[in-house]
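Undergrad: Sequence first, predicted model second:
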Amino acid sequence: MAVIHRLDAEVAISRISVAGLHPISSLVRETAPSDVGTVGMVSGRTVLPNPLAGMRPNALGAIYMVIGSLGYVTNDALIRVATAEGLDVYQALCLRGIGMSVLFAALLRVRGVVVTRSQFSRPVFGRVGAEVVATSLFFAAIVNLEFANAQTILLIVPFAVTLAAAVVLGERVSALQYVTVIAGFVGVVCVVQPGTGAFSPWSLAAVVSAAALTFREFATRRVDNSIPAAFVGLVTAIAITAMTGALALFTGWNPLNGTAAVVVAAACLCLVVGYVFTIQTVRVGDISVSAPFRYTTLLGAVVLGYVFFDEIPNTLTIIGCTIILASGIYAIRLEQAARRITTDPASTTPSS
């Protein structure tokens, strides 16, 4: 759901929650030092040894990013599985949205957050609107395309954010960053394969979804820091639930059997896993180190597509995936180098 390299969106990871495709937020507390690594009693409960205690923070952050990313993509796969069990895709999303709305509402109540009219700001509505459009289009595509292909198209978002930041906001983008953007778009063209027998018009739905997510990232920047992340998550979840419920009235609302209910519940669980581990990623290590591991979404999509849907990517799709993967990781490295220069003025001063 998971994803998103010039990750300006990484600023949002520590504070904004997304209730649709790839949610990220700071919705859980940091683990207290006394909670990990030893056997003992904490607040009257037995604490078992943490097998990850003692690992370097960046290694732990990378592991958390992998788990979180796989949680998101597994959530997407399970929604598609639910459609194979007789549910309409928007019906499945509506049911999942109900569960996530309850979760966010409970979180707000536990935290004692008071919802005020001022929190319903224009940037929040812009962000929520973009998320609703992106979710609706992406899941329409995901049930009509090969699973890995739909996931791969979404990986264009970070490249689109970089390009939009340069064109719209006038941010400085280096020549090498432009090269990675062009390479990313070439990779998506390889996956979409226009003009060939493998092309599907549903690919365009995924492309427009990626465009909506790009808009979402810029809307996120404008959301006031004082607005609680859980509030944004709740509003987004309610909006997606309402939209998908309305769409399901037209596309079909089918009887809910036991298997489908379990699958939707599992999708909610995977979404929670994505939330929690993505949050912990930014708390235990450097995002610049863990960010490349979000591309495990791509590997997970290929594996899940084969296991659940008997899909094997063709040669051109594999080439496109490889281009996107390589250019995305290289873009992250470029951003790391740019940040080091910015934060270490001494590195730009010639030695005497």
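TA: The structure has been received and is ready for your questions. Numbering: from 1, shown residues only.
Undergrad: use CA for all of it now, contacts and neighbours both
TA: Will do.
Undergrad: who touches the closest residue to Phe139 other than its chain neighbours in this structure?
TA: Distances taken as Cα to Cα, 6 or more residues apart in numbering put Val89 closest to Phe139, at 7.1 Å, once the chain neighbours are dropped. Residues near Val89 by Cα atoms under 8 Å, 6 or more residues apart in numbering: Ile79, Arg80, Ala82, Thr83, Phe139, Ala140, Val143, Ala248.
Undergrad: Tell me which entries of those lie within helices.
TA: Per DSSP state H, helices hold the following members of the contacts of Val89: Ile79, Arg80, Ala82, Thr83, Phe139, Ala140, Ala248.
Undergrad: between these, which is closest to Phe277?
TA: Nearest to Phe277 among these is Ile79, at 20.3 Å by Cα to Cα.
Undergrad: Comparison target below:
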Amino acid sequence: MPSTVPPKPSAIQHGSASLGIVFMLLGMLMFSLNDTMGKWLVETYPVLQLMAIRSVAALLVLLPLVLRRGIMTVIRVERPGLQALRALLFAIDATAFYFAVGYMPLADAMIYWLAAPIYVAALSPFLLGEKVGWRRWTAILIGFAGVIIALDPSRESLSMPALVALFGSACFAFAIMLGRTLRTTPDTTLVVWQFVGSLVFSLIGVAVVPGSWKPLDPATILLPALLGIVAMLAHVLVSRSLKLADAATVVPLQYTLLFWAVVFGWIFFGDTPRPTVIIGAALIVASGLFIFFREQTLKKFRQVDE
């Protein structure tokens, strides 16, 4: 899942908005490929082992960039406690996602993560002190209704993977909120901490959880490593997109993740979305888009008043 926070308006370059759109669409495609590969690889590798190899590969790709910028720019960060908490939340989020997709269709799992902006909007008045009016509260309630419909709570559908997916998406939402608080931290630093957190979390898990590491086959180790490289490319594309185009133009394109989840789930795994999933997804996407565009409108009003 994408974790990049839109930069401050002053950081957005006056470049090609069209190129920004292309980068965002490619970034979402790469994230979808990452999710598809993850679902396939968890059939062979334990989730924690997959997370560890993925994190090492991503950090190796990031290493030249970190060395060029100076390693101290990554080590000396503002509010290290919040940075560590954000990294931990993203580690739990990614682990929960790979666990969930091992048992449920890609599209089903993706819906819970696409609901994260709705959770953020609901919690922002209490944790960030942001004002939320009746229009956004209505959209939030509609979004939650979509989650419930997609979850289709019953003895058969309310499974452990579904609950893990809900928990993981909630961690993702809290990580997004921390990203808002840490928005002055460079993107590279945020991503490095994110993958370091995933590596530490997965290695501790491997040491504690029995059977979470299998002997590596040199012929196949490149596949989970490729997972980390694909995830890194996706983060780079999304970050670059947000620098080339306005957030209002490119952020809604993140919902193309659901399209790719349905397509790849059908092609590679023979998954067909349930009717309740389709209805719930429609409500979640509509709610998320309304909340986003409403926030953009209010931001413009505040800038005019200033």
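TA: Sure thing, it's come through. If you're wondering where the values come from, they're calculated on a predicted model, not measured in any experiment.
Undergrad: what's the TM between chain one and chain two?
TA: The TM-score (TM-score structural alignment, normalised by the length of structure 2) is 0.88; 303 aligned residues with a Cα RMSD of 2.8 Å.
Undergrad: thinking again about what came up before, what does the residue nearest to Phe139 of structure 1 align to in structure 2?
TA: Aligned by TM-score structural alignment, Val89 of structure 1 pairs with Val47 of structure 2.
Undergrad: Okay, helices next: where are they in the stretch 51-200 of structure 1?
TA: 57-84, 89-111, 122-142, 147-154, 157-167, 175-192 (DSSP state H, counting those that start in this stretch).
Undergrad: now the stretch 201-306 of structure 2
TA: Secondary structure of the stretch 201-306 of structure 2 by DSSP H, counting those that start in this stretch: the helices cover 222-244, 247-250, 256-269, 275-305.
Undergrad: quick check: the third one aligns to which part of structure 1?
TA: Following TM-score structural alignment, the partner segment of helix 256-269 of structure 2 in structure 1 covers residues 296-309.
Undergrad: Tell me the buried residues in that stretch?
TA: Thr296, Thr297, Leu298, Leu299, Gly300, Ala301, Val302, Val303, Leu304, Gly305, Tyr306 (16 or more other Cα atoms under 10 Å).
Undergrad: same thing with stretch 335-345 of structure 1?
TA: Within stretch 335-345 of structure 1, the residues scored as buried using 16+ other Cα under 10 Å are Glu335, Gln336.
Undergrad: Ok, stretch 179-189 of structure 1 next?
TA: Thr180, Val181, Ala183, Gly184, Phe185, Val186, Gly187, Val188.
Undergrad: Could you verify my assumption that the first one touches Gly328?
TA: Yes: in this structure, Thr180 of structure 1 is within contact of Gly328 by Cα atoms under 8 Å, at 7.1 Å.
Undergrad: between the two, what contacts are shared?
TA: With Cα under 8 Å, 6+ apart, Thr180 of structure 1 and Gly328 have common neighbours Phe159.
Undergrad: For the closest residue to Trp213 of structure 2 other than its chain neighbours, list the residues it contacts.
TA: Among residues not flanking Trp213 of structure 2 along the chain, Gln49 sits closest, at 5.5 Å (Cα to Cα, 6+ apart). When contacts are counted by Cα under 8 Å, 6+ apart, Gln49 of structure 2 touches Ser202, Leu203, Val206, Ser212, Trp213, Lys214.
Undergrad: 10 Å instead, please
TA: The contact partners of Gln49 of structure 2, taken as Cα atoms under 10 Å, 6 or more residues apart in numbering, are 42, 55, 199, 202-203, 205-206, 211-214, 216, 224.
Undergrad: again with Ala212 of structure 1
TA: Per Cα under 10 Å, 6+ apart, neighbours of Ala212 of structure 1: Arg127, Gly129, Ala130, Glu131, Val132, Val133, Ala134, Thr135, Leu137, Val157, Ala206.
Undergrad: what residue of structure 2 matches up with it?
TA: By TM-score structural alignment, Ala212 of structure 1 lines up with Cys171 in structure 2.
Undergrad: Next: Leu234 of structure 1.
TA: In structure 2, the residue matched to Leu234 of structure 1 (TM-score structural alignment) is Val192.
Undergrad: Now its match: which helix or strand?
TA: Per DSSP states H and E, Val192 of structure 2 falls inside helix 187-208.
Undergrad: Show me what that helix packs onto, helices and strands only.
TA: Under the contact criterion of 3 or more Cα pairs under 10 Å, 6 or more residues apart in numbering; DSSP states H and E, helix 187-208 of structure 2 touches helix 47-69, helix 72-75, helix 80-101, helix 222-244.
Undergrad: switch the cut-off to 7 Å
TA: Secondary-structure packing of helix 187-208 of structure 2 (3 or more Cα pairs under 7 Å, 6 or more residues apart in numbering; DSSP states H and E): helix 47-69, helix 80-101.
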